[in-house]
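*Asks:* okay, predicted coordinates and the sequence, questions at the end:
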Amino acid sequence: MKLELRGITKRFGTFTANDSVDFVVRSGEVHTLLGENGAGKSTLMNVLFGLYDPTEGEILVDDRPVRFAGPGEAMRAGIGMVHQHFMLVPVFTVAENIALGDEHTRAAGVLDLEATRRKIRAISDEYGFAVDPDAVVEDLPVGVQQRVEIIKALVRDAKVLILDEPTAVLTPQETDELLAIIDRLRQDGTAIVFISHKLREVKAISDHITVLRRGKVVGTAEPSASAAELAALMVGRQVSLNRAKAAPTLGEETFKVQDLTVVSPTGQVLVDHVSFAIRQGEILGVAGVQGNGQTELTEAIMGLHKATGSVTLDGRELVGRSTREIIRAGVGYVPEDRSTDGLVGSFTVAENMVLNRFDREPAGSALQLRPRAVRELAEARVQEFDVRTQGVDSPVSSLSGGNQQKVVMARELVDELRLFIASQPTRGVDVGSIEFLHERIVRERDNGTPVMIVSTELDEILELSDRIAVMYHGRIVGIVDGDASRETLGLMMAGQTPESPATEIATTEEGPRA
């Protein structure tokens, strides 16, 4: 089967998400669509899958033009898509999810789930999926849920399989297993569109690579191209992918967390007796698959969740204090979701730059804001952090996602800090900006500040961290040195306690303490 996109353009009002994109994938090959977040990759695939109508251009299957009115028509044409956010009903079984939308019935209209189970077992055996048709989806690990999505496409006889950022929520071991499955599908003749921004995986699995930047195809490459060459295509300039940082100069343990516990209103334990400490001049990376308590941990430290236990900074207890008081204690905080928690979209760039200090010198006082001082402060920060904006009076919502992240980082990293916490510090940021922000985080460490970085990007954790704590089901399963192997970290992310001598675990009746 040959699938071709020819001159595809997709506009949303005045915004052009895809601009005259050409793309071809054939049976038995993996064609990667590479680009940073916001490059237009997912939009292009949504056009292909019938979720969006193209503004211009055409789709061809085996050289014949087609037009899909919706995903159902795309699936009937042999196209399957595994979305970045899984389209599964958590309380349904695997078989029920796969039958949904393609129900087969026996006499009297009774749903024939047994036929679906047989198909699942056959595909699972053929590709080594190890998926139980009667398992409830919400009880399955994320990696197995993704296999269910792939099975759902294969049950519908997909000849082309679109995988949208398929490794975003996987451990390293699950990623390796997925790449092996993709290779097997390729050998059996399936055409695969692999969407990603992770260069290591792209090089490992691709037959062809097409690079998108700001909605346009800016080049093609072979898998033999270096990571540096691919990164340069993605951002339009040479980028240093590996930052050599000096060994840390460690000071005192000025930041300590002891037995911190967060319980949801429904009684679910989200953070379970977590303990650790960070020294001055040290970066502690917190790794783990999304949803294992990292978000609640950082928000509890910042006073955004009610918590029990102890959090001290410079000997001062923070639990029970307001977020404002914690910030005043010298904490810089980059939240996980910049749009919801880090910025006010309708405010100007300048106003967003002083959200954490609008009532303090030089920005203002308890009685008034000093616009001229705010503007001068913002202009200096915009220059230092290379924020691409038409001016500090522009609404922050007019900036790209990466530049919005720079605004948040610029605001939080300017003051003299006693602690810096960044959750997903480079989410949605292009490779070139990642390079700059990583350098700035390491500089903060070298200034003697304790730094805590939370990231689901394992490469980022490995690049920045002096020590790495791994969270699983709300607990820290261990803390290892920053040069730990990907394999070790992957096992820890799946809940296994490491046996490395660098691990610091003391088990109590209340749970593990690091």
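*Replies:* Arrived safely.
*Asks:* please make it C-alpha for all contacts and neighbour counts, starting now.
*Replies:* Will do.
*Asks:* which parts of the stretch 151-300 of the chain are helices?
*Replies:* Under the criterion DSSP state H, counting those that start in this stretch, the stretch 151-300 of the chain contains helices at 172-187, 199-205, 227-235, 294-301.
*Asks:* what's the most buried one of the ones you listed?
*Replies:* helix 294-301 (a mean of 23; mean count of other Cα atoms under 10 Å).
*Asks:* what's near enough to touch Asp134?
*Replies:* With contacts defined as Cα atoms under 8 Å, 6 or more residues apart in numbering, Asp134 is in contact with 93-95.
*Asks:* same thing but at 6 Å, please
*Replies:* When contacts are counted by Cα atoms under 6 Å, 6 or more residues apart in numbering, Asp134 is found next to 93-94.
*Asks:* and it, how far from Thr93?
*Replies:* Distance check for Asp134 against Thr93: by Cα to Cα, to the nearest Å, it reads 5 Å.
*Asks:* Arg243 now?
*Replies:* Noted for Arg243: a distance of 46 Å to Thr93, by Cα to Cα.
*Asks:* those two: which has the busier surroundings?
*Replies:* Set side by side, Arg243 and Thr93 show more neighbours around Thr93, with 19 against 12, by other Cα atoms under 10 Å.
*Asks:* hmm, the more buried one is touching Asp132, no?
*Replies:* No: the pair Thr93 / Asp132 is not scored as a contact, 9.0 Å apart, by Cα atoms under 6 Å.
*Asks:* burial measure for Asp62, as a count.
*Replies:* Asp62: 12 surrounding residues under other Cα under 10 Å.
*Asks:* double-check it against Lys2; I have them as touching.
*Replies:* Yes: judged on Cα under 6 Å, Asp62 makes contact with Lys2 at a distance of 4.8 Å.
*Asks:* where do the strands sit along the stretch 401-514 of the chain?
*Replies:* 419-423, 451-454, 467-472, 475-481, 506-508, 511-513 (DSSP state E, counting those that start in this stretch).
*Asks:* and the fifth one, what does it pack against?
*Replies:* Here strand 506-508 touches strand 511-513, going by 3 or more Cα pairs under 6 Å, 6 or more residues apart in numbering; DSSP states H and E.
*Asks:* alongside the first one, take a look at this:
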Amino acid sequence: MEPASRSASLTTPAIELRAINKSFGTVQANRDVNLLVQAGSIHGIVGENGAGKSTLMSILYGFYEADSGTILIGDKPVRIASSRDAIAQGIGMVHQHFMLVDSLTVLDNVMLGAEGGALVAKGAARIRGKLAELARDYGLVVDPDALVGDLGVGLQQRVEILKALVRGAQVLILDEPTAVLTPPEADQLFAMLDTLRREGKTVVFITHKLREIMHITDRVSVMRRGEIVLTTETSATSPPALADAMVGRRVLLTVDKTPSRPGPARLEVRDIVVLGDNGVPLVDHVSFTLRGGEITGLAGVAGNGQSELLEALAGIRPIASGEVLIDGKRVDPAALNPKAMRALGVSHIPEDRHRMGLVMSFEASESAILGFHHDPIYGAGPWLSRARVVADLARKMLAYDVRPPLPRLKTANFSGGNQQKIVLAREMERDPGIVLAGQPTRGVDIGAIEFIHKRLVALRDAGKAVLVVSVELDEIMALSDKIIVLCGGKLTGERTPSPDRHEGETLVGELGLLMAGVTDRAA
């Protein structure tokens, strides 16, 4: 990616935060934060999970009030005590997890909270006209009569942006906006943001992806442990420099691993079929083998059967036909369920930690034993021992650098990356023979990505068989000893990565063709 074109005269402040402090009990989330965002710019904010980015933006959007400090809009001090106050000041926010009602139309969702008084019909006509205007001016095209639940993730995010713009947002805060997008959807988002910038809107862009920062932002601020430790023109920095500032030490942006030493087959998949609710095959006669001491990467554009394959192998989704062998022994597909697979030494890191991996309302210590709550190590006679459960997670939090290290804190109160570490600790610390890792670094900061990659490589080196499903092609290529590709539920090819740069460039092209359905046989 080439850096975005930079505006030469970004001088007017849209937002200024001065000496912002915010604590939650003994944890200080923001410490004397000073931030100036120039009007008509895209300002990136990066930092590790738990660095205080989301807290700072929640203060700006009125979800929290700062313990001390000043917020200025333009050059005028303001008090933002609620999201209504923020909207009145021209600030909109698109959250990582969308706040939409699936059963309502796009128009209904955009209208919520902005109906236009008692005459709802007039309000609907006004907002319909505004949506047409925004589609024309910014390319934000969405069918206003479509049900939100029927839209893809990229279009749902577009609806969230439209909600903010309809309410008159001049400043748009985007929290991890590409965490759930495919690469083409991310490219569409960047094009829209560039248009918004050229039209004078201001964007605050929170992300863990340093290539995105270099590609789309004008300036970038780095947060570490609640403080801003660096603000610079994006053109004056680099991904390694930003990574080092985020973590406070040198960070490896590549995966450090020795050549694999594949051992015996641990998991064999033979001609399996997985059906959707309508009876159409989502996984269509797929076969492959996972060997001990080897990481197999499963690549493909999102929605091509990877999720369903992973769920089937974890025992969550039924297998219509085909065979599964673990350590050479056939497993009856009809008897597969998550409990049975765990008993066979299969560990599953789900793609969607909120939907499958955690219970947000539980304490972290309770989420950390899901599926393993019958283990005798947690018991005191017939009952669970809270002390043992808490102590077990306290140990894992230390080993996995979970912040804050508070086992009894509600799961929902951890950042996304720290929630992911809780899932990883639960699944990896059981000495599994087979690890099924779905999007293991989704929404995770650069330091945690390095940590997770090291853990996966360590499992490989200990003789475990690892399957990594990721939409990040760079991650697949860096981690994998072998890559298989799915398109339309079918296996389209297999490749072996090479450390040679030129061969790597060739491999990217080949994988792209396989992901588009151009099979080896067709080629």
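*Replies:* Yes, it's here. In this text, all values refer to a predicted model and were calculated from it rather than measured experimentally.
*Asks:* care to give me the TM-score?
*Replies:* Here the TM-score for the pair of chains, by TM-score structural alignment, normalised by the length of the first structure, is 0.77; 483 aligned residues with a Cα RMSD of 4.4 Å.
*Asks:* just to revisit the earlier point, can you put the strands of the stretch 401-514 of the first structure in CSV and add distance to Leu489 of the first structure and mean neighbour count?
*Replies:* What follows is these, written out as CSV (distance: least, Cα to Cα, whole Å; neighbours: other Cα atoms under 10 Å):
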stretch, distance to Leu489 of the first structure, mean neighbour count
strand 419-423, 19, 22
strand 451-454, 14, 26
strand 467-472, 7, 25
strand 475-481, 9, 26
strand 506-508, 19, 10
strand 511-513, 17, 19
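*Asks:* can you redo those as TSV with distance to Asn292 of the first structure?
*Replies:* Rendered in TSV, the data for the strands of the stretch 401-514 of the first structure read as follows (distance: least, Cα to Cα, whole Å):
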stretch	distance to Asn292 of the first structure
strand 419-423	14
strand 451-454	12
strand 467-472	5
strand 475-481	8
strand 506-508	19
strand 511-513	15
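*Asks:* the ones you listed: which one's closest to Lys159 of the first structure?
*Replies:* Smallest distance to Lys159 of the first structure across the strands of the stretch 401-514 of the first structure (Cα to Cα): 36.7 Å, for strand 467-472.
*Asks:* measure the most centrally placed residue in the second structure to Thr178 of the second structure for me?
*Replies:* With distances taken as Cα atoms, centre = their mean, the second structure has Gly443 as the residue nearest its mean C-alpha position (2.9 Å). Distance, Gly443 of the second structure to Thr178 of the second structure, using Cα to Cα: 9 Å.
*Asks:* next one: Ala191 of the second structure
*Replies:* As defined by Cα to Cα, Ala191 of the second structure lies at a distance of 13 Å from Thr178 of the second structure.
*Asks:* residues contacting the counterpart of Phe68 of the first structure in the second structure?
*Replies:* Correspondence of Phe68 of the first structure to the second structure, assessed by TM-score structural alignment: Ile80. With contacts defined as Cα under 6 Å, 6+ apart, the neighbours of Ile80 of the second structure are 62, 86.
*Asks:* now Ile80 of the second structure, what's its secondary structure?
*Replies:* Classification of Ile80 of the second structure using DSSP: H, G, I helix; E, B strand; the rest coil returns coil.
*Asks:* and for Gly303 of the first structure?
*Replies:* For Gly303 of the first structure, the assignment made with three-state DSSP gives coil.
*Asks:* what residues are up against it?
*Replies:* Gly303 of the first structure touches 322-323, counting by Cα under 6 Å, 6+ apart.
*Asks:* swap in Asn337 of the second structure?
*Replies:* Contacts of Asn337 of the second structure were listed using Cα under 6 Å, 6+ apart, and they are 315-316.
*Asks:* which residues in the second structure does stretch 168-175 of the first structure align to?
*Replies:* Aligning stretch 168-175 of the first structure against the second structure (TM-score structural alignment) gives residues 179-186.
*Asks:* can you give me the offset of the matching stretch from its chain's centre?
*Replies:* 10 Å (Cα atoms, centre = their mean, to the nearest Å).
*Asks:* and for the longest helix anywhere in the second structure, what's in contact with it?
*Replies:* Once the second structure is assigned using DSSP state H, the helix that runs over the most residues is helix 120-138. Defining contact as Cα under 6 Å, 6+ apart, one finds that helix 120-138 of the second structure is touched by 115-116, 141.
*Asks:* filter those residues to the buried ones?
*Replies:* Applying a neighbour-count criterion of 16 or more other Cα atoms under 10 Å, the buried members of the contacts of helix 120-138 of the second structure are 115-116, 141.
*Asks:* ok so, going back, mind listing what's buried in the longest helix of the second structure?
*Replies:* If you call a residue buried by 16+ other Cα under 10 Å, then helix 120-138 of the second structure has these buried ones: 123-124, 127-128, 131-132, 134.
*Asks:* what's the end-to-end length of stretch 106-126 of the second structure?
*Replies:* Taking Cα to Cα, the first and last residues of stretch 106-126 of the second structure lie 14 Å apart.
*Asks:* same question for stretch 56-64 of the second structure.
*Replies:* From the first residue to the last, stretch 56-64 of the second structure extends over 9 Å; the measure is Cα to Cα.
*Asks:* same check on stretch 191-204 of the first structure?
*Replies:* The stretch stretch 191-204 of the first structure measures 16 Å between its terminal residues, going by Cα to Cα.
*Asks:* equivalent range in the second structure for it?
*Replies:* Residues 202-215 of the second structure are where stretch 191-204 of the first structure aligns, taking TM-score structural alignment as the criterion.
*Asks:* show me where the stretch 51-200 of the second structure has its strands.
*Replies:* 68-73, 76-78, 91-94, 171-175.
*Asks:* highest average neighbour count across those strands?
*Replies:* Using mean count of other Cα under 10 Å, the stretch among the strands of the stretch 51-200 of the second structure with the greatest mean number of neighbours is strand 91-94 (a mean of 25).
*Asks:* that one maps to which residues in the first structure?
*Replies:* Strand 91-94 of the second structure corresponds to residues 79-82 in the first structure, going by TM-score structural alignment.
*Asks:* quick one: stretch 45-61 of the second structure aligns where in the first structure?
*Replies:* Residue correspondence for stretch 45-61 of the second structure in the first structure, counting by TM-score structural alignment: residues 33-49.
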